[in-house]
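[1] Return atomic coordinates for the entry below.
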Amino acid sequence: MPSLLLRNARLVPVQPGDAVPDAPVDVLVERGTVTAVGAGLDRPAGVEEIDAAGRWVAPGLWDQHTHLAQWTLSSQRLDLAPARSPEEVTRAVAQRIAAAPDLPVIGWGHRSAGWDREVTVSELDAVSGDTAVVLISGDGHHAWLNTTALLHFAMPVRDSVVRETEWFAAYPRLVTLVGTDGTSPEAYRRMLDVAASQGIVGMVDFEFGASRDDWADRWANDCDLLRIRWATYVDTLDDVIAAGLRTGDPLFGDPRLTMGPLKIISDGSLNTRTAWCCEPYGDAHRLEYPAGQPNLSGVELREQLARAHGGGLEIATHAIGDAAVQEALAAYADTGARGSVEHAQMARREDVRRMAELGIRASVQPAHLLDDRDLTDKIWGERSERCFAFRWMLEDGVELALGSDAPVSQLDPWLAMAAAVHRSADERGPWHGEQALTPRETLAASVDGQPTVGVGSLGDLVLLDRDPLLRDLDDTDTAALGQALREMPVAATVVDGRLVFDALS
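    The predicted model follows:
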C-alpha cells in the first residue's frame, strides 16, 4: 500500500477544543493510516515525501449523496437550468435538433415549479418531430418526454410529464436510447479526477438501476481513485442479501469500495410538488395531491426497513416534506433500523429532536437551499423557517452529513459548505440566517466523521492553501465567509496514503 510523508503542514482542528500545535508538523501515513505526527520525522525508506510549506491539512472530504452515472452524463446533456419558461425549453430543443438532427435530445436541469403553467407533450412534439426527446427535471423526480420517446420506452402515451416511481423505473432504460459512452470507465475517471481536485476522498453512490457488478468493471478499469460506497435499491436488495453483504463490507476485496445502505425514496420533491407535507401547498388548487403524497404506504416502508435491517444494512430514506420525515422516523423507531434521513428539507422541531433520540443522521445538501429559496417562500410560505434547519439539528444533537445530490446540485463540497454558512447565492442577505452553520461545523459535517488528523486516523487527507476555518475573517460577515469557502484552493488530495490530486508540482 502507498505510504506518504507530508512535511510542514498545519493541522486543522475539526472539533472545538481540539488541541493542535501552533507550528507546522510532519504527518506520516503508512499502510493507509496516520502512524506519526510531529516535527522532524524520519522518512522511512521508499516513502514518498511532499513539502506542504505551511499549508493546512484536514481529513479528506466526502460527498454523502451523489448519483454518479447521472453526474457523469450531465456534462453531455442539454443544459436547461437557465430556462425560465416552457417556451425557452422548446426553443433550446429545436436548436439542438437543428444542429444534430440524427441524435436524440437528453436535457437536464429545468425547474418547472416556477413556471406559470403545466407543460404538455404535444408542444414538445411540435418542435421535435420523430427525434426522441427526454428532458429530466433539475430535481430528477420527473421527465418531460415527447411521444417518440414515450413509444421508445413502451410507456403509455399521454400529454403530461412522467413523475416519481414511473420515471424512476424508466430511467435505467435510457441507455437503450443513448448508449453507454457517457458512462464508460473513461468518462467516470474524468469526473473522479474532478472530484479529487476539490479535496473529495469519498462519495456515496445512489445511482438508480445500478448493479454492484458495474463498479467491479469500473474499478478494474482505472476508476479506483476515491473511496466509493455503493447503495442498493429494493430491486437489487435480494442479490445483496443473498451475497451476505452488510453495510461497510468490502466489495470485490477492496476496502476502498464498500457496501453502502439501502436507498428508499419515500416521497417526491419540492419542484415536482410531490414532497409529502403535513399541510397543503400554497398553490394546492393546481395539484392532484394538494399536500403531496408518499411513494410507499406505511406498511411497505416498514417492510423494506425491517428487511434491510435484518440483513445488516443501514437505510438511507429520502424524505423531503415534513410528513415524510415524520413517517420515516416512525418507521425507524418501529423497526429498530439505523441509517439516515436524506434531505430532511422541511421538518418540525419535535421531529428533529426525535431524529437525535433515534440516532438517525441527517444527510443534507445545503446548495439546494440556493435553488429552492424563492419557490419555498412561494409555496410553503411561513413553513420556510423550518427548511434546511441545520442549526436546530446541531443544537438537538443530530449528526449532520453534507452532500450535493449531484447532478441536482453541483458536486462541490465547498459550495455546500458556503451555502450552509451564508445561505444566499446573490446580493440578498442570508435566508433564515438563524439556521446557518460556522465554517468549522460545516467542515466537521463533510469529513465522514473523521477526527482532527492524528495518529490512528485514516490516510485520507486534503491539503489547502488557506485555513478552511477562516479564522482570519470576521465570523459575523457570512457573505465574506461564504465567498472564501467557494474559492477555497485545494493543493493536494490523498486517499489511503496515495496522492490522487497534486497542484503543488
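[2] use CA for all of it now, contacts and neighbours both
    Noted.
[3] so which strand or helix has residue 354?
    Following DSSP states H and E, one finds residue 354 within helix 349-358.
[4] The structure of the following sequence is requested for comparison with the preceding one:
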Amino acid sequence: MKGTDVLLRNVRIGAGEPVQVAVEGGLITAIEPLTTGATGRSHRPGPGLDPSVGEVVECGGRTLLPGLWDAHVHLGQWAAARRRVDLTGTGSAREAAAAMARAADRTPQGEPLIGFGFRDALWPDAMAPDLLEWPDRAPRVVALISNDLHTAWLNREALAALGLAGHPDGVLREEPVLDAAARLGRATPEVRDRWVREAVREAARRGVTGVMEFEYADNLADWTRRAAAWPGGLPLRVAATVYPDALERAIAAGRRTGEPVPGTGGLLTTGPLKLFVDGSLNTRTALCHEPYPATGGHGTLQTEPEELVALMVRAAAHGIRSAVHAIGDRAGTIALDAFDRVPGPGRIEHAQLVDRRDLARYARPGLVLGVQPAHAVDDRDVADRHWKGRTDRAFAYAELLRAGARLEFGSDAPVSPLDPWVGISAAVHRTGADGRPSWHPEQAVPLGQALAASVRTEVAVGAPADLVIADADPAAADGPAALAATPVAGTLVAGRWTHRDGL
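    Here you go, the predicted model:
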C-alpha cells in the first residue's frame, strides 16, 4: 500500500521545539525545524506544497508519537463482545442472571443471548442453570462468558445446543469454553468481518496502528481474506498468531514468524505459535507453586512440558516462534524451562505472577513478555483474595524491567478494552479512573518505559510512518483518568490516515 504524502507542520516530539515532519511512500522522509523548508522532494512548508503530491496538515503544536500497538488481542471476540450484555459490574450470580433477564426483553427471540465480563471469583453465590430460566419468557439460548474467557455459564437450552444436556451445573472451564463461545455466538464470515472492521475503526481513534492477533481461529486465513476485501487495504498492521491445529498448514505454506503474507501490502505478517501452560487467575486455574486458599489446588497444567517442548521445536525448525501463555508462577517456570531447550527468540504471554528465583531468566535474550497492565487494576481484588500474601510479585512490571526483561503491552481484549492508553495509565499509576489508591505502587512503570512498551517503531527519518497525533501531551496528563483518556487527533499507518479528527 503506497502511503499518502503528507507534511505534518507544527508538531512536537517529546519536549522539543515544534517541527515539521514529511511523509512519503509510507516512510518519514524529513524532520526539520519550522524555520526551514523540508528537504524531502516536493515537501515545502505552507501553501507552496504541490497539491498533486500531498498535503500540508497544520497540527497546532500537538504531540507526535509513534503508532501504538496492542500486543495481545482477540479481535473477533472483542468485536463480538462490543454487542454483548455487559456484566462487568455484576456482584453475584443472581445479579448477573437478572441483567441477562433484562437484556432478553430487548433481544429478538431466536438470537442467542450472550453476556460477557463477569468475575465469579468474588461472587458470594453459585452459578446454576435454574437462575437462567425465566418462566414468563419463551425458552432461548443463554450463555455468559467470564471476563478472562476461561469460564462459561450456560442455561439448559445452551447446553442442549452444544450436546451437553444433563450437565450438572452448566459451568464450563478452560478449553470447552472456547468451543462454546464460538458455536453459540456463531455468525457468518461476512458478519464477523463487518464487526471487526467497526472495531478496527474504533481502535484507530485511540491511536492503534498494529495488533498481535490471538483470536482462537485460523488467523492467517481470516486476515488474508479481510486484507483482500478491505477497501483500500488493511488499515493496521496485524501479526496473526498460529494455533497448534493450524501449525502444519502454516509450515506447508512456508509461513515464518515476522514475514509478510503475500498480497497484503506487507501489513499482515505471520505471528508466533500460541501455546498454553495454564489457565487464569479468576478461574483459579493459573498454575502456582502455592495452593489457592479457597480450594487447596495449585491450578491446572494444560500442556505437559514434554509436549510443550515438542511443539516449540517443531515450529522453530520451520521459522515459527512460540508465544507461551503462562499466568501462575509455576507456569512461568515451566515456560522458561521450555525456552531453555528451544533455540531462538519467543514470547511469554501474561506473566502475572512471577517466582523471584526466575527474574533473571525472564531477561533471556530474544524473549518478550506480552503483559496486560489493565489486568493489574481489574484483578486486584481477585488477586488479594486468591493470591493472598503473594501480590507483591503479581503484575511485577517494575521488577521485571529492572531485571532486564523486555515488556510489550497489550489488552487481551475483550478482557480489557482495546485501548492502549488504558494499559499505559494502569502501568504508570497502578490504579484506574475510579480513584482507588494505587495497588502495589512499587511496581509502577515510568511513562517513558510504558510508552516504549506500547510501540514498535520511532519518530525518525527512515522509519515507517505509523504515527499518532495526540491532542494533549501524555507527560502533562493530570492523573490516571486523564492519561487513560488521552485524546487522539490523528492516526496514520504507513503514511495513510486511518483516523482524523480536527486536523
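[5] And the TM-score between these chains?
    Scored against TM-score structural alignment, normalised by the length of the second structure, the superposed chains reach a TM-score of 0.91; 481 aligned residues with a C-alpha RMSD of 1.9 Å.
[6] what helices or strands is the helix holding residue 354 of the first structure leaning on?
    Helices and strands in packing contact with helix 349-358 of the first structure are listed as helix 322-335, helix 390-395; criterion 3 or more C-alpha pairs under 8 Å, 6 or more residues apart in numbering; DSSP states H and E.
[7] how does it look with 7 Å?
    Other elements packing on helix 349-358 of the first structure under the criterion 3 or more C-alpha pairs under 7 Å, 6 or more residues apart in numbering; DSSP states H and E are helix 322-335.
[8] Can you give me the buried ones in the helix it packs on?
    322-333, 335 (16 or more other C-alpha atoms under 10 Å).
[9] Could you do stretch 471-491 of the second structure as well?
    471-474, 480-491.
[10] between those, which is closest to residue 27 of the second structure?
    Of all those, residue 27 of the second structure sits closest to residue 491, with 14.2 Å by C-alpha to C-alpha.
[11] What's the match for that closest one in the first structure?
    Under the alignment defined by TM-score structural alignment, residue 491 of the second structure is paired with residue 493 of the first structure.
[12] ok, now residue 453 of the second structure?
    Checking TM-score structural alignment: residue 453 of the second structure goes with residue 445.
[13] repeat for residue 293 of the second structure
    Matched by TM-score structural alignment, residue 293 of the second structure corresponds to residue 282 in the first structure.
[14] With residue 166 of the second structure instead?
    Under the alignment defined by TM-score structural alignment, residue 166 of the second structure corresponds to residue 157 in the first structure.
[15] check contacts around that match.
    Contacts here follow C-alpha atoms under 7 Å, 6 or more residues apart in numbering; on that basis residue 157 of the first structure touches 147, 150.
[16] pretty sure it belongs to a helix, no?
    No: the assignment for residue 157 of the first structure by DSSP: H, G, I helix; E, B strand; the rest coil gives coil, which leaves it out of any helix.
[17] Residue 490 of the second structure versus residue 66 of the second structure, what's the distance?
    When C-alpha to C-alpha, to the nearest Å is the yardstick, residue 66 of the second structure and residue 490 of the second structure sit 12 Å from each other.
[18] Mutual contacts of the two, please.
    With contacts taken as C-alpha under 7 Å, 6+ apart, the residues that reach both residue 66 of the second structure and residue 490 are residue 468.
[19] now for residue 358 of the second structure: what does it line up with in the first structure?
    By TM-score structural alignment, residue 358 of the second structure lines up with residue 351 in the first structure.
[20] Let me fix that, I meant to ask about residue 376 of the second structure.
    Residue correspondence, TM-score structural alignment: residue 376 of the second structure in this structure matches residue 369 in the first structure.
[21] Quick check: the match of residue 358 of the second structure touching residue 328?
    No: between residue 351 of the first structure and residue 328 there is no contact under C-alpha atoms under 7 Å: 10.0 Å.
[22] Assign residue 222 of the first structure to helix, strand or coil.
    Remark: residue 222 of the first structure carries the secondary structure label coil [criterion: three-state DSSP].
[23] residues in contact with it?
    By C-alpha under 7 Å, 6+ apart, residue 222 of the first structure lies in contact with residue 189.
[24] gap between the nearest residue to residue 460 of the second structure once chain neighbours are set aside and residue 217 of the second structure?
    Sequence neighbours aside, residue 28 is the residue nearest to residue 460 of the second structure in space, at 6.6 Å (criterion: C-alpha to C-alpha, 6 or more residues apart in numbering). With the distance defined as C-alpha to C-alpha, residue 28 of the second structure ends up 35 Å from residue 217 of the second structure.
[25] Tell me, how many residues neighbour residue 26 of the first structure?
    Number of residues near residue 26 of the first structure (other C-alpha atoms under 10 Å) recorded here: 22.
[26] got it, and residue 190 of the first structure?
    Per other C-alpha under 10 Å, the neighbour tally for residue 190 of the first structure reads 12.
[27] which residue lines up with it in the second structure?
    Using TM-score structural alignment to pair residues, one finds that residue 190 of the first structure aligns to residue 198 in the second structure.
[28] Now for the nearest residue in space to that match that is not next to it in sequence: which residues touch it?
    Using C-alpha to C-alpha, 6+ apart and skipping residues adjacent in sequence, the residue nearest residue 198 of the second structure is residue 79, 7.6 Å away. With contact set as C-alpha under 7 Å, 6+ apart, residue 79 of the second structure has these partners: 195, 196, 199.
[29] go again using 10 Å as the cut-off
    Residue 79 of the second structure makes contact with 192, 193, 194, 195, 196, 197, 198, 199, 200, 413, 414, 418 under the criterion C-alpha atoms under 10 Å, 6 or more residues apart in numbering.
[30] how about the helices in the stretch 301-450 of the first structure?
    322-335, 349-358, 368-379, 390-395, 413-422, 439-444 (DSSP state H, counting those that start in this stretch).
[31] Could you dump those into a markdown table with distance to residue 291 of the first structure added?
    Output for these, formatted as a markdown table (distance: least, C-alpha to C-alpha, whole Å):
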| stretch | distance to residue 291 of the first structure |
| --- | --- |
| helix 322-335 | 9 |
| helix 349-358 | 18 |
| helix 368-379 | 11 |
| helix 390-395 | 24 |
| helix 413-422 | 27 |
| helix 439-444 | 32 |
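[32] Kindly compare burial across these and name the winner.
    helix 413-422 (a mean of 28; mean count of other C-alpha atoms under 10 Å).
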